[in-house]
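**Student:** Need the 3D shape of this:
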Amino acid sequence: MDDEFGAAYAGSLARDHVLGALGNRTVVQALADGEAPRAVWEALCTDMDVPPERRLGRDTRVARGAQGGQGGRLGG
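**Tutor:** Predicted coordinates:
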C-alpha cells in the first residue's frame, strides 16, 4: 500500500476507507477477520482504480547481468 499510496495515505486508507466488496469493512477489519491479504489488496485496488500494471508494487530487483545484478558466471 505504501508503494501505491504513500505511507501516510496508505495508513489512512487501511483504517478509514470502507470497502463494499469486503462486506463494508475497512482493510484493517478485513485482515483482522482473516481475509486473505491478496483479496483485500485486489478489492482496494478495484475500489481506488489502481491499474492492473501497478497492483504488484514497484519492482526494485536488478536484472541478472545488469550493472549491480548477479553475474552471469558461477563462482564470481
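
**Student:** alpha carbons only for contacts and neighbour counts from here, please
**Tutor:** Noted.

**Student:** What are the boundaries of the helices in the protein?
**Tutor:** Using DSSP state H, the helices assigned to the chain run over residues 2-5, 7-16, 27-32, 37-47.

**Student:** I have a second one here; can you model it like the first so I can compare?
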Amino acid sequence: MRLTVFWQRMVDHFGPAYADSFARDHVMTQLGGRTVHEALDAGWDAKDVWRVVCDTMGVPPERR
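**Tutor:** Here you go, the predicted structure:
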C-alpha cells in the first residue's frame, strides 16, 4: 500500500482534522508501543500499520 493511499484512508475514517492528531498521539501496543508516525518512520509497511489501526479502532470491514 502506498503512503498516499494509507493517509487517504486515515482521513476518510478519522476526518481531515483528527487523522494526523491520532497518528501523532495514539500509541498502540500492536505497533510495539509506537504511534502511526513512529511505526512508519521505523520502516513498518503502511499496509501493516493500516491493519493495526483497523483492528485497534474497529474500522468496519467495508472501509478496510
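
**Student:** TM-score for this pair?
**Tutor:** Here the TM-score for the pair of chains, by TM-score structural alignment, normalised by the length of the second structure, is 0.82; 55 aligned residues with a Cα RMSD of 0.6 Å.

**Student:** and residue 54 of the first structure, which of the helices of the first structure is closest to it?
**Tutor:** Among those, helix 2-5 comes nearest to residue 54 of the first structure, with 7.6 Å by Cα to Cα.

**Student:** Tell me the mean distance between that closest one and the second structure once they are aligned.
**Tutor:** Helix 2-5 of the first structure, aligned to the second structure and superposed, deviates on average by 0.7 Å (mean Cα distance after the TM-score superposition for the first structure).

**Student:** packing partners for that helix?
**Tutor:** helix 7-16 (3 or more Cα pairs under 8 Å, 6 or more residues apart in numbering; DSSP states H and E).

**Student:** Kindly reformat the helices of the first structure as JSON lines containing distance to residue 55 of the first structure and mean neighbour count.
**Tutor:** Compiled in JSON lines, the helices of the first structure are given as follows (distance: least, Cα to Cα, whole Å; neighbours: other Cα atoms under 10 Å):
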{"stretch": "helix 2-5", "distance to residue 55 of the first structure": "8", "mean neighbour count": "13"}
{"stretch": "helix 7-16", "distance to residue 55 of the first structure": "14", "mean neighbour count": "14"}
{"stretch": "helix 27-32", "distance to residue 55 of the first structure": "16", "mean neighbour count": "17"}
{"stretch": "helix 37-47", "distance to residue 55 of the first structure": "7", "mean neighbour count": "16"}
